[in-house]
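Asker: Sequence and predicted structure are below.
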Amino acid sequence: MKSKLALLIIVVAFAFTGCTQINHGANLNKVSSDEAKTELLYNNFIEGQSPNIAQLNLFLTEMPKGGDIHHHFSGSIYVETYLDWAKANSQLIDTETLKISEDKTKTLLTVDALRSNAELYRRLLTLWSDKDYSNHYQLQLPPDANFFNTFGYFGYVSQSYEKGMLVFKKRAIKENVSYIETMIKSVGYSYPDPIFDTNVRTYSDNEELFSLLDEQSSKIDGDNTFTEKTNDFTTGIKTAHENANVDDEQFMMRYQTYTSRNSVPSKVFSALYAAFQAADQSELIVGVNLVGPENGVVAIEDYELHMQFFSYLRKKYPEVNVALHAGELTLGMVRPKNLTFHVDQAVNIAGAQRIGHGVDLPYEEDAIDLLRAIKEKAVVEINFTSNEFILGVKGQEHPYLIYSAYGVPIVICTDDSGVSRNNLSHEYVLLATRYKPSYQTIKQYAFNSIKYSFLPNKEREKTIISLTNRFKKFESEMAIYSDQILKGSVN
């Protein structure tokens, strides 16, 4: 009861401090600094019941946004780009399945022929992304299934890593994003072991489990394929990164690797072991993650076991960073008991430094203590468009209100901008129009995206200095725009 009361006090406090509006135009003549004028301009755009969305789009597109650090490589490339690649590869589309196919059948079309068929092309766009998805009618898949199914369509052509890196770089520079930390792919290593799968579920305490994991690690270490796969993986990322000429004064990109959470324990553990090994030996691979629907049968059943895998591997590889998808759930997706521990275990067992989504927080056990732990140990990656589509959570239902009121560090991210057909500027527009945070808060989120990135200290400091200079330039330009816009509104 105490926790619920404290939670209510937090949210009420936010309502009175975070969303208060004032008459900004009257203060125009008192403003001298570029930053203050920029703040007045922003306040003018968000005030009232109908924020000026067009002006906010312009303002937040021009604003330096630091980094996008919850970003999936394959899910962030637009369908139209994948079709360009398929055309360049002379790949064909099956008109019945709308998947890329190598089979020579009568149902195959070239990409150009597909595009000339407006009805078929439109249908492909709705299967390869969330485009034109209506609000789940009887014949449609549920939103979460629609979202995750898209990867099965473009996965075949998504392995053009150099091309993808260049796409992201060009898009980021145009959008004033200086850093992307993308989940690029898994190492591709697996060590299936049915005996381990049986034994690992019977441990009585962590000491017994970690002893079993020591034995399994020794087996994996003795497998020549383990070394070959991790070396090939790190070499491949480095080669693609260098060939694409990714890093320069304007932009930088780094990579997370991951494994799927919906497989048997021996496959999950061995894939995670390879991911940690790759991240430990590569300067470009800066973190490890876990992906896949969190409400999957295996993901739910083995969730705590997976968190223990991370706990073990973090001790074995103390320099490797961890970000985890955790709490990407809401009421109705799973039984209520499965909403009570995901974020907690990600932070307090797995030792995650960043939490992706964290939407089930209001349902977690001892939520106030958990908020305190997150504030001290981690940062939350907020993905508004993704949470709205997959979970149906938005507006006043979103735990952003709790995290921001409690002072938990926050970063704003896109998740899968190609599937969701969004960009980082749009996520900031949603933030501004729904919650009306101050300009200083928005600016802090931009700096948080670098501060809490997994960049090494030297590169992080360099990027923060660059971001500071970018904001000075932006605020200088917005100050001039502010004089024109606000003087016009006052006069």
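Answerer: Right, received. Where do you want to start?
Asker: When you work out contacts or count neighbours from here on, use the C-alpha atoms and nothing else.
Answerer: Fine.
Asker: who are the neighbours in contact with residue 454?
Answerer: Listed by C-alpha atoms under 8 Å, 6 or more residues apart in numbering, the contact set of residue 454 reads 286, 287, 321.
Asker: Need the contact partners of the longest strand along the chain.
Answerer: Looking only at the chain and at elements set by DSSP state E, the strand with the highest residue count is strand 252-260. Contacts of strand 252-260 from elsewhere in the structure, counted by C-alpha under 8 Å, 6+ apart, are 178-187, 246-247, 268, 271-272, 275, 279, 284-292, 455.
Asker: Beyond that strand, next helix or strand please.
Answerer: Moving toward the C-terminus from strand 252-260, the next helix or strand (DSSP states H and E) is helix 265-281.
Asker: got the residue ranges for the helices in the stretch 201-350 of the chain?
Answerer: Remark: helices assigned in the stretch 201-350 of the chain by DSSP state H, counting those that start in this stretch are 206-221, 224-243, 265-281, 297-301, 303-316, 342-348.
Asker: Ok, the stretch 1-150 of the chain next?
Answerer: When assigned using DSSP H, counting those that start in this stretch, the helices of the stretch 1-150 of the chain occupy the ranges 2-17, 34-46, 53-62, 79-88, 111-116, 118-128, 143-149.
Asker: List the residues that contact residue 276.
Answerer: Residues in contact with residue 276, defined by C-alpha under 8 Å, 6+ apart, are 287, 288, 313, 317, 320.
Asker: Presented hereafter is structure B, for comparison with structure A:
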Amino acid sequence: MEKEDYLRTVLTEIKTASSLYPNMIVKLLISVDRRNSHFFDEHVELYHQMKKEFGPLVAGIDISGDPRQQDITLLLPKLTKLREENIKLAIHLAEVPNEKEVEEFLKFKPDRIGHGTCIHPSLGGSENLWNLLKTSGVPVEVCLTSNLIGGNVPSILEHHINHFDLEKVPYIICTDDKGVFSCNLSQEYNMACEEFNWDSEKIFQVAFAAIDHCFASEQEKQKLRDIFLLWKQKHPLTG
């Protein structure tokens, strides 16, 4: 299946599902595998093509893949141009220690960071990187099960989400390759609840705050906030 056909098929199904479930907002990021960064321009062109056909269902561009492969700082000039076009950018970053790469991207300030594991000095990062993250305001997509199974953190109690919480670094609890790691978002929140002794109000606030960092319009974000607040009104939190 050609990339264009694949994307069109996925987006067509998202469009169909969105019409059936209007309160469920689904979007797609066009992904660039850092191992094949020579396809970057091709994938950007696919983004523009799919954006023209499917509009807001195409939310942005993601760079991910094996963090030990390629120097993606070479893409920064092109990413800067995309930012000038107001294209949302998510970069998988710091899954392994890489001071130079992480520093350059933290200074670049993508719209979201995937993983962000090796930024705090206790997890292979440095004070320099940690200070850059804290001052950047960039939210981090946190994947608890993935980090544990992948051995990126020694234990759940040493997970970087604890540092994020303590020093008010914005984060979003996510799943990562849910088919591979056999997890869903409810399980991720349940793990956080059990391991970090979060109560119901804390879980609600973490999920509610994530809305701010969605690659969505302000109208869509407000719709989600209204859904959350109405749910909370009907289901008083009890701890």
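Answerer: It's in. If you're wondering where the values come from, they're calculated on a predicted model, not measured in any experiment.
Asker: Kindly provide the TM-score of these chains.
Answerer: The TM-score (TM-score structural alignment, normalised by the length of structure 2) is 0.84; 232 aligned residues with a C-alpha RMSD of 2.6 Å.
Asker: circling back to that earlier point, from the contacts of residue 276 of structure 1, which is closest to residue 151 of structure 1?
Answerer: The shortest gap between residue 151 of structure 1 and any of the contacts of residue 276 of structure 1 belongs to residue 288, at 20.1 Å (C-alpha to C-alpha).
Asker: Mind telling me what the closest one corresponds to in structure 2?
Answerer: Under the alignment (TM-score structural alignment), residue 288 of structure 1 pairs with residue 61 in structure 2.
Asker: cool, and residue 328 of structure 1?
Answerer: Taking TM-score structural alignment as the criterion, the aligned counterpart of residue 328 of structure 1 in structure 2 is residue 95.
Asker: And for residue 60 of structure 1?
Answerer: With TM-score structural alignment defining the correspondence, residue 60 of structure 1 maps onto no position in structure 2.
Asker: what's around residue 60 of structure 1, how many residues?
Answerer: Residue 60 of structure 1: 21 surrounding residues under other C-alpha atoms under 10 Å.
Asker: Can you tell me the SS state at the equivalent of residue 415 of structure 1 over in structure 2?
Answerer: Superposed on structure 2 with TM-score structural alignment, residue 415 of structure 1 falls opposite residue 176. When states are read from DSSP: H, G, I helix; E, B strand; the rest coil, the local structure at residue 176 of structure 2 comes out as coil.
Asker: now residue 176 of structure 2: how far from residue 91 of structure 2?
Answerer: For residue 176 of structure 2, the distance to residue 91 of structure 2 (C-alpha to C-alpha, to the nearest Å) stands at 14 Å.
Asker: Quick check: neighbours shared by the two?
Answerer: The contact sets of residue 176 of structure 2 and residue 91 do not overlap (C-alpha under 8 Å, 6+ apart).
Asker: Surely residue 374 of structure 1 and residue 347 touch.
Answerer: Yes: counting by C-alpha atoms under 8 Å, residue 374 of structure 1 does reach residue 347; the two are 6.9 Å apart.
Asker: show me where the stretch 51-200 of structure 1 has strands.
Answerer: Secondary structure of the stretch 51-200 of structure 1 (DSSP state E, counting those that start in this stretch): strands located at 67-72, 92-94, 100-101, 108-109, 179-185.
Asker: For residue 183 of structure 1, see how far away the closest residue to residue 210 of structure 1 other than its chain neighbours is.
Answerer: The shortest distance from residue 210 of structure 1 to any non-neighbouring residue, by C-alpha to C-alpha, 6 or more residues apart in numbering, is to residue 312 (6.6 Å). Remark: distance between residue 312 of structure 1 and residue 183 of structure 1 (C-alpha to C-alpha) = 22 Å.
Asker: for residue 380 of structure 1, same thing?
Answerer: Applying C-alpha to C-alpha, one obtains 17 Å for the distance of residue 380 of structure 1 from residue 183 of structure 1.
Asker: swap in residue 466 of structure 1?
Answerer: In this structure, residue 466 of structure 1 lies at 24 Å from residue 183 of structure 1, with C-alpha to C-alpha as the measure.
Asker: When these two are compared, which one has more neighbours?
Answerer: Taking other C-alpha under 10 Å, residue 466 of structure 1 and residue 183 do not tie; residue 183 has more neighbours (26 against 15).
Asker: thought residue 203 of structure 2 was touching residue 193?
Answerer: Yes: counting by C-alpha under 8 Å, residue 203 of structure 2 does reach residue 193; the two are 7.3 Å apart.
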